[in-house]
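K.L.:
Have a look; sequence and predicted model below, questions after that.
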Amino acid sequence: MSSVEILVPDLPESVADATVVTWHKKTGDDIHRDEILVEIETDKVILEVPAPESGILEIFAKEGAIVLSKQLLGRVSLIDDINVSKKITKNQKIISEISKCSEHKNEDLLSPSSRRLIAEYNLSKEDIKKIGIIGKLTREDIEKYLNNKDLVCKSEFLEQNTESTKSLLQSKEQRVVMTRLRKRISERMLEAKNTTAMLTTFNEVNMLPIKELRSKYGEMFEKRHGVRLGFMSFYVKAVIEALKRYPEVNASIDCDDIVYHNYFDISIAVSTSRGLVTPVLRKADSFSFVDIEKKIKELSIKARDSKLNIDDLNGGNFTITNGGIFGSLMSTPIINPPQSAILGMHSIKDRPMVVNNRIEILPMMYLALSYDHCLIDGRESVGFLIVIKEMIEDPIRLLLDV
């Protein structure tokens, strides 16, 4: 019987290996071409591996195994449409042995439909003995037994599940293996702390102008473009303008060199059930407000459904993270290496502010810029935040480029 190998997909140069997370089928299962068989997790994304052909699955790399690019995960034995007949042949020995133990010596006493059911469900000698005398077995007898067996299995499963749930609730601790993504996040955060002279500077911004714009045009914007007008498009636009004026913030250190990037690939931090990921808005300076909102929505959905690919995550010159959606008032975000800076946005809170010698209640938000002091000095970091503040407090400047 010919076979086809199931291999680990090509992993990018920045990803050394991957972990086999979940097999959706077991060895011996019938599978169909393009059916998702296994999920493998890299430092950045989860990759789904489909069946190359229809056939019978044989698994080599078990769940939890560390695998390399192009490593053998399993094999598909190619078969035709007579799978059941082959199963029947495999079970002939069982049926023959049961026949010998019976008062009926002739195994032909089993009808073809009964043989097919025995083969399909891999019934053992003990199972068939429980049903009755082989010469008197009918298809209805076997089906009745299978139905009863299914109910018993479900009942046992529910009892076991209930007991395990009670045990979990009563337990004071629960030990769970850390995902590769969480490990990688930990490594990168420690790397940033240990290899950069990280400093954070703060400012605050009046969000009233943007809130009024969204209130006035938000409904029309959504009707026309099919996507909501959020805050992130304003943040991205303001960041790009600030990066143009302070190219040091858009640069990175490579050994003894400073690499200035003349393009604007903005990473957007997105929280998922597996951890924090930073998909990239490539050539964000060429995007309109509509393009930014649509792309962020697309990437957020892909992140939520674990559908991000390597290309979505690679690169990025500068990161924006918005802890405000979780209620954070202020934070010191950690740089995403090899980038040199990250901007943290926070909750918008009404606060009393002095405006023209009068106290007014305004929706204010803290800005936090963490940066590598080896490359960026205080003048650049403070000036960078001031540009963002000016652009957000007077968003018309984003349109007029002033």
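P.N.:
Structure received.
K.L.:
C-alpha from now on. contacts and neighbour counts both.
P.N.:
Noted.
K.L.:
Can you show me the helices along the chain?
P.N.:
83-90, 92-101, 112-120, 125-131, 139-170, 180-195, 208-225, 232-245, 289-304, 310-313, 378-393, 396-400 (DSSP state H).
K.L.:
can you redo the ones you listed as CSV with mean neighbour count and distance to residue 68?
P.N.:
Listed next are those as CSV, based on neighbours: other C-alpha atoms under 10 Å; distance: least, C-alpha to C-alpha, whole Å:
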stretch, mean neighbour count, distance to residue 68
helix 83-90, 14, 33
helix 92-101, 16, 41
helix 112-120, 18, 36
helix 125-131, 14, 43
helix 139-170, 13, 35
helix 180-195, 15, 14
helix 208-225, 14, 43
helix 232-245, 20, 37
helix 289-304, 17, 24
helix 310-313, 17, 16
helix 378-393, 19, 42
helix 396-400, 12, 47
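K.L.:
try this one next to it:
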Amino acid sequence: MSTEVRVPTLGESVTEATVATWFKKPGDSVAVDEMLCELETDKVTVEVPSPAAGTLGDIVAAEGETVGVDALLATISEGGEASTEKAAPAKEEVKSSEATDDKISGQIEVKVPSLGESVTEATVGSWFKKVGDSVAADEVIAELETDKVSVEVPAPQAGVIASILVGEGETVGAGGTLALLSGDAAGARTVAADDSADATPPAASSAGKDVEHAPSAKKLMAEKGLTPDQVQGTGRDGRIMKEDVQNAKAPAAAASAASIVTAAPAPAATPRAPVPADDAAREERVKMTRLRQTIARRLKEAQNTAAMLTTYNEVDMSAVMALRKQYKDEFEKKHGVRLGFMSFFTKACVHALREVPEVNAEIDGTDVVYKNFVHMGVAAGTPTGLVVPVIRDADQMSFAAIEKAISEKGKRARDGKLSMAEMQGGTFTISNGGVYGSLMSSPILNPPQSGILGMHKIQDRPVVVNGEIVIRPMMYLALSYDHRIVDGKGAVTFLVRVKEALEDPQRLLMDL
């Protein structure tokens, strides 16, 4: 009996991929979920796991070939010794095979749940149970961290944790096996003795091993005049991928830059200065979560890519505060949600984006993509870091609908329940640093968006109105924008329109 290995789903709008590397050759034994090959798309690198244990048969799509979604890649002949083999150190080959037979028989695999579009791996953040613990069906037993969200792993059925195959801090691919669940405590105790060997797979060593770089990367290196030594590979075993070449500087450009400016190494590449022993003893070193690493990377990318500039203004919040005070009780009674400031700012931004559409656009190569809709990102701070849930079609929503959406997504963000889809596709973002007491700041763009509005603390300040000094509740506004697509005139006009709409909310009703 043979099993087909096919191209998995590649993500929204991605219809084909290039076979980058085969990790196995025909005749090799493979275990369930063992990585067979790696595919490259324009956006991500996708690993293809084995759907069954057995022996790899014919490879239909060779390295460098382009394949579509669900295309046949290879076949696997099931049966034989391969069906009971898992990757293990050579010195424990027999023991591992026997232990694997023990575990598979009558036990349930705890698999990595769906991680979302384009996410191919996750890091085990925490195990809430240990080997030998009893669990109920659907009880959360572990938490995974991806680049964007945390994912809880429930027990597929009631039983006992027989073994944990992936420890905290280790990375596991989509669909991988995290643990084995036994329906009987005795079975768990039998397997527990071998956990230390099974739960820690041998570290892959690339020493002395030839690394085959991705075909698309080789082609691009040739076009840019680069050698592998000049590119930092981020793929498996240091393999160079297409995006690595795209991020590398051509020799001429690098030499030109070096001749103009002799700069110190980037902070990220600079080794940490020596720390006195008494200080080091009082320090605590904690590995950054994948979410925090992604936040850091994306914010730095925004600074490196966009021509980012910020313009400021201030708004008198008297009218909005009076309107809110007058109607907040009736609003909450009718709509079941409190009337906050975010719906006013969302409406004001939607109004301004109609007049200055480039703030709602993005750059794609040499094209400008204008959006005839507004998917509003609302930045939210959570215990694990900053996330930006998206309110889709905010331009079509009422005040009540906006408030309900913001309230619901804010709660899901704080609870770590946001899905990948809920954080994708934003066209403009609002960030409210005022809730933390910030008086003024310059927000950083959320790529590929071209604009972000920063709200700040409302503070009573003396201002001049009709020739008299009066005390008014004032807020500083900051619009950071990509100067490559948005001119200064457009940015200032946008911010003035937001100011006008907030100081005279009736303008929103009159569409002025």
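P.N.:
Great, that's in hand. Remember, predicted model here, so these are calculated numbers, not experimental data.
K.L.:
Distance to residue 366 of the first structure for the helices of the first structure - can I get that in TSV?
P.N.:
Below are the helices of the first structure laid out as TSV (distance: least, C-alpha to C-alpha, whole Å):
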stretch	distance to residue 366 of the first structure
helix 83-90	65
helix 92-101	74
helix 112-120	65
helix 125-131	70
helix 139-170	40
helix 180-195	23
helix 208-225	14
helix 232-245	13
helix 289-304	22
helix 310-313	27
helix 378-393	10
helix 396-400	20
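K.L.:
Can you tell me the residue that sits opposite residue 371 of the first structure in the second structure?
P.N.:
Structural correspondence for residue 371 of the first structure with respect to the second structure (TM-score structural alignment): residue 481.
K.L.:
check contacts around the closest residue to its match other than its chain neighbours.
P.N.:
Nearest residue to residue 481 of the second structure, sequence neighbours excluded (C-alpha to C-alpha, 6 or more residues apart in numbering): residue 451, at 4.4 Å. Counting by C-alpha atoms under 8 Å, 6 or more residues apart in numbering, residue 451 of the second structure touches 359-360, 428-429, 445, 479-482.
K.L.:
next one: residue 33 of the first structure
P.N.:
By C-alpha under 8 Å, 6+ apart, the neighbours of residue 33 of the first structure are 50-54.
K.L.:
returning to what we had before: which one in the first structure is aligned with the residue nearest to residue 481 of the second structure?
P.N.:
Under TM-score structural alignment, residue 451 of the second structure pairs with residue 341 in the first structure.
K.L.:
From the centroid of the first structure, which residue is nearest?
P.N.:
By C-alpha atoms, centre = their mean, the first structure has its centre lying nearest to residue 306, at 2.5 Å.
K.L.:
Would you mind measuring from the alignment partner in the second structure of it to residue 148 of the second structure?
P.N.:
By TM-score structural alignment, residue 306 of the first structure lines up with residue 416 in the second structure. Distance, residue 416 of the second structure to residue 148 of the second structure, using C-alpha to C-alpha, to the nearest Å: 10 Å.
K.L.:
Residue 136 of the second structure now?
P.N.:
Distance of residue 136 of the second structure to residue 148 of the second structure, computed by C-alpha to C-alpha: 28 Å.
K.L.:
With neighbour numbers in mind, choose between those two.
P.N.:
Between residue 136 of the second structure and residue 148, counting by other C-alpha atoms under 10 Å, residue 148 is the more crowded of the two (24 against 14).
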